[in-house]
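Enquirer: everything below, folded, please.
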Amino acid sequence: MAKATRAKGGGGTPATVAATRAGVTYTLRSYDHDPAAGSYGEEAARALGVEPERVFKTLVAEVDGRLTVAVVPVSASLGLKALAAAAGGKRAAMADPAAAERATGYVRGGISPVGQRKRLPTVVDSSATGYETVLVSAGRRGLEIELAPEDLVRLTGATVADIRA
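Expert: Okay, here's the model as predicted:
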């Protein structure tokens, strides 16, 4: 069952704390996470009744050896060459999940692009700008933060580029 709540103040996950501190208007959307779900993002879209193109997954890759965050729709795949180019590098590969968890402070399936332990270079897919709001993980499985794409870009210091495969 999905619940929508407007954030009122501090507390919550590092993502919601960062958004609140920045004065960003957002809505928290929660659902009952199924540990057997094959795709966290597709599960979120289905459970919340949101088209998968508006729900974005957070992936951590290495671009020329440097951890980099990619934010792409759950309905798409990440184009590693496009990510490398957008991040000013030559080669990209998916990061080791343990390294991604250590750097971000979040667990796999709950990695948010917002409020990470260590601010990593971030690239948001350009398709996000076509929506009034998008959803990304709020830092825990079963919890999404819905916000304007321009706020997502501002909070993460992201570059916007077409990085879908």
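
Enquirer: contacts and neighbour counts: CA atoms only from here.
Expert: OK.

Enquirer: can you get me the start-to-end distance on stretch 58-75?
Expert: 13 Å (Cα to Cα, to the nearest Å).

Enquirer: tell me which element the residue of the chain positioned farthest from its centre falls in.
Expert: In the chain, counting by Cα atoms, centre = their mean, residue 90 sits farthest out from the average C-alpha position, at 23.1 Å. Here residue 90 sits in a region with no helix or strand, counting by DSSP states H and E.

Enquirer: can I assume it is in contact with residue 64?
Expert: Yes. The criterion here is Cα atoms under 8 Å, and residue 90 meets it with residue 64 at 6.4 Å.

Enquirer: okay, residue 22 and residue 64: tell me how far apart.
Expert: Counting by Cα to Cα - residue 22 and residue 64 are separated by 31 Å.

Enquirer: who has more neighbours, the two?
Expert: Shown here are residue 22 and residue 64; by other Cα atoms under 10 Å, residue 64 has more neighbours (15 against 12).

Enquirer: residues near the closest residue to that one other than its chain neighbours, how many?
Expert: Closest residue in space to residue 64, ignoring its immediate chain neighbours: residue 91 at 5.4 Å, by Cα to Cα, 6 or more residues apart in numbering. Here the number of neighbours of residue 91 (other Cα under 10 Å) works out to 16.

Enquirer: circling back: separation between the residue farthest from the centre of the chain and residue 157?
Expert: From residue 90 to residue 157 the distance is 21 Å (Cα to Cα).

Enquirer: which stretches of the chain form strands?
Expert: Under the criterion DSSP state E, the chain contains strands at 3-6, 27-30, 56-63, 66-73, 92-94, 122-125, 134-140, 143-147, 159-161.

Enquirer: need those in TSV (columns: distance to residue 84 and mean neighbour count).
Expert: Below are these laid out as TSV (distance: least, Cα to Cα, whole Å; neighbours: other Cα atoms under 10 Å):
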stretch	distance to residue 84	mean neighbour count
strand 3-6	36	12
strand 27-30	31	21
strand 56-63	6	25
strand 66-73	9	24
strand 92-94	5	19
strand 122-125	10	26
strand 134-140	22	26
strand 143-147	26	24
strand 159-161	11	18
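
Enquirer: now the second one, please; I'll put the structures next to each other:
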Amino acid sequence: MKKSKIKTNALRMLDRDKIPYEIKTYEYDEEHLSGEHVASQVDMDAGDIYKTLVLHEDHDYLVCCIPVLEEIDLKKLAKLSGHKKVEMLHMKDLLGLTGYMRGGCSPVGMKKKFPTYFDASIEKDRPIALSAGKRGYQMIVSSKDITTYCDAKIGDVVRDH
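Expert: Below you'll find the predicted structure:
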């Protein structure tokens, strides 16, 4: 297990629970927080880099991780999660609810544990990248380890092309 010099809630939790990870850093600025930018900066296939989205139905919150270049299908996620409909959390509410800011939101280490979902593309056991809880930092973890650790449900939640 490789310990990181930076410490975020996500990394402290992985260290505590002995979940192995590596850190990859990348350059960013306020204009470059997109999945395309992260994929161009992190030396991995874009399909192996996941973004973390926070959604809600009224005050029922959930987290969903999908490949960075994909778009969420809100109807598919609502069905998988047992909601009538879900919508993206407004960006101004993200930090207060999760403790993370846009571009640095991790499914691990939020202020509160929310039900977590991963797109079905996660099912192939391989190293994947997720935000380590800070802009410019990606944690590389086993897809199997992270879905188990997050107690995540897995299903098809991305838009069809």
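
Enquirer: care to give me the TM-score?
Expert: Here the superposed chains carry a TM-score of 0.91, computed using TM-score structural alignment, normalised by the length of structure 2; 159 aligned residues with a Cα RMSD of 1.8 Å.

Enquirer: the residue farthest from the centre of structure 1 matches what in structure 2?
Expert: Counting by TM-score structural alignment, residue 90 of structure 1 corresponds to residue 84 in structure 2.

Enquirer: what's the closest non-adjacent residue to that match?
Expert: residue 78 (6.0 Å).

Enquirer: what number of residues are in the vicinity of the one you found?
Expert: When neighbours are counted by other Cα under 10 Å, residue 78 of structure 2 comes out with 18.

Enquirer: residues touching it, list them.
Expert: By Cα atoms under 8 Å, 6 or more residues apart in numbering, the contact set of residue 78 of structure 2 is 84, 85, 86.

Enquirer: just to revisit the earlier point, turn the strands of structure 1 into CSV, including distance to residue 48 of structure 1.
Expert: Output for the strands of structure 1, formatted as CSV (distance: least, Cα to Cα, whole Å):
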stretch, distance to residue 48 of structure 1
strand 3-6, 8
strand 27-30, 7
strand 56-63, 13
strand 66-73, 15
strand 92-94, 28
strand 122-125, 21
strand 134-140, 10
strand 143-147, 9
strand 159-161, 26
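
Enquirer: so for residue 115 of structure 1, which of those sits nearest?
Expert: In terms of Cα to Cα, the element of the strands of structure 1 nearest to residue 115 of structure 1 is strand 134-140, at 8.3 Å.

Enquirer: in structure 2, what residues pair with the closest one?
Expert: Using TM-score structural alignment, strand 134-140 of structure 1 pairs with 128-134 in structure 2.

Enquirer: quick one: contacts of the matching stretch?
Expert: 8-11, 23, 48-52, 100-101, 103-106, 108-109, 137-143.

Enquirer: tell me where structure 1 has helices.
Expert: Per DSSP state H, structure 1 carries helices over the ranges 14-21, 40-48, 80-86, 97-104, 149-156.

Enquirer: out of those, which comes closest to residue 124 of structure 1?
Expert: Using Cα to Cα, those put helix 149-156 closest to residue 124 of structure 1, at 7.2 Å.

Enquirer: quick one: the closest one to structure 2 mean distance?
Expert: After superposition onto structure 2, helix 149-156 of structure 1 sits on average 1.5 Å from its aligned residues (mean Cα distance after the TM-score superposition for structure 1).

Enquirer: how about the most centrally placed residue in structure 1, nearest residue that isn't a chain neighbour?
Expert: The centre of structure 1 sits closest to residue 58, judged by Cα atoms, centre = their mean, with a distance of 3.7 Å. Nearest non-adjacent residue to residue 58 of structure 1, counting by Cα to Cα, 6+ apart: residue 71, 4.7 Å away.

Enquirer: what does the one you found align to in structure 2?
Expert: Match for residue 71 of structure 1 (TM-score structural alignment): residue 65.

Enquirer: that match: what's it in contact with?
Expert: Counted by Cα under 8 Å, 6+ apart, residue 65 of structure 2 has contacts 50, 51, 52, 53, 107, 116, 117, 118, 119.

Enquirer: save the residues you listed as a markdown table, and put in distance to residue 128 of structure 2 too.
Expert: As requested, these are exported to a markdown table (distance: Cα to Cα, whole Å):
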| residue | distance to residue 128 of structure 2 |
| --- | --- |
| 50 | 7 |
| 51 | 11 |
| 52 | 13 |
| 53 | 16 |
| 107 | 13 |
| 116 | 16 |
| 117 | 15 |
| 118 | 12 |
| 119 | 13 |
